[in-house]
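A.B. asks: I'll drop the sequence and a predicted model, then ask my questions.
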Amino acid sequence: MAPPSWLIVRNSDVLIDVHAQPGAKRSAIVGEHGGRLKIAIASPPVDGKANSALIAFLAKTLSVSKSSIEIVNGETSRQKRFLIKQMTESECLNKIFGAL
């Protein structure tokens, strides 16, 4: 089975394309939006708080440290790309689909 369009494998890392929805009632993965993984975040999009909350949410969901996650693209946009270091495609998908 081919990986979803929002997941890109690069060597021993994965890239995840995310559509962020800041200011939600609770943080959760809510599905797909425009070929990206849609994540609702309970933090407002002010002073980088939503980005920090997204990194913390992804770290918890994927069971990795926050330092293993970095924003590659879209720091000030809802459309973001995250690099998750030292994670395989199957590990990532199992953790994400387990969170749905």
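C.D. replies: That came in fine, so what should we check first? As the structure is a prediction and not an experimental result, all values here were calculated from the model.
A.B. asks: from here on, contacts and neighbour counts on C-alpha atoms
C.D. replies: Will do.
A.B. asks: For the top helix by length along the chain, enumerate the helices and strands it packs against.
C.D. replies: In the chain, assigned by DSSP state H, the helix with the most residues is helix 49-62. Helix 49-62 is packed against strand 36-41, strand 69-73, helix 89-99, with contacts defined by 3 or more Cα pairs under 8 Å, 6 or more residues apart in numbering; DSSP states H and E.
A.B. asks: what angle do that helix and helix 89-99 make?
C.D. replies: Helix 49-62 runs at 100 degrees relative to helix 89-99, counting by axes from the mean of the first three to the mean of the last three Cα atoms, to 10 degrees.
A.B. asks: Below is structure B, check it against A:
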Amino acid sequence: MKTLQVKVKPNARASSLALQADGTWLAQLKSPPVDGKANEELIALVARHFGCRKAQVTIKSGASARLKWLQVTEG
């Protein structure tokens, strides 16, 4: 099980996920932060990056904030 601290930047030109020097992740998302669209895109992006299903990625805290804690379960 991995716990990630992710800084989210919505309304970006392209979606990307990158590890920062301080150990946090930076997620740039195309989706706007409206009706949970950015959170859905974030979960799909993290699942694709770590090679797991979307059901294995959950937002533990910060669902409505730009700084989020995500949990990725393996298996």
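C.D. replies: That came through fine. The structure presented is a predicted model; accordingly, all values stated were derived computationally and were not measured.
A.B. asks: TM-score for this pair?
C.D. replies: Overlay of the two chains. TM-score (TM-score structural alignment, normalised by the length of structure 2): 0.90; 75 aligned residues with a Cα RMSD of 1.7 Å.
A.B. asks: Could I get the helices and strands packed on helix 49-62 of structure 1 in CSV, plus columns for distance to residue 26 of structure 1?
C.D. replies: Output for the helices and strands packed on helix 49-62 of structure 1, formatted as CSV (distance: least, Cα to Cα, whole Å):
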stretch, distance to residue 26 of structure 1
strand 36-41, 6
strand 69-73, 21
helix 89-99, 14
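A.B. asks: Let me have those in TSV, extended by mean neighbour count and distance to residue 52 of structure 1.
C.D. replies: As requested, the helices and strands packed on helix 49-62 of structure 1 are exported to TSV (neighbours: other Cα atoms under 10 Å; distance: least, Cα to Cα, whole Å):
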stretch	mean neighbour count	distance to residue 52 of structure 1
strand 36-41	22	10
strand 69-73	16	10
helix 89-99	13	19
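A.B. asks: out of these, nearest to residue 57 of structure 1?
C.D. replies: Of all those, it is strand 36-41 that lies closest to residue 57 of structure 1, at 8.3 Å by Cα to Cα.
A.B. asks: Touching that closest one from outside, list them.
C.D. replies: 5-6, 16-32, 50, 53-54 (Cα atoms under 8 Å, 6 or more residues apart in numbering).
A.B. asks: which part of structure 2 lines up with that strand?
C.D. replies: Per the alignment by TM-score structural alignment, strand 36-41 of structure 1 matches residues 24-29 in structure 2.
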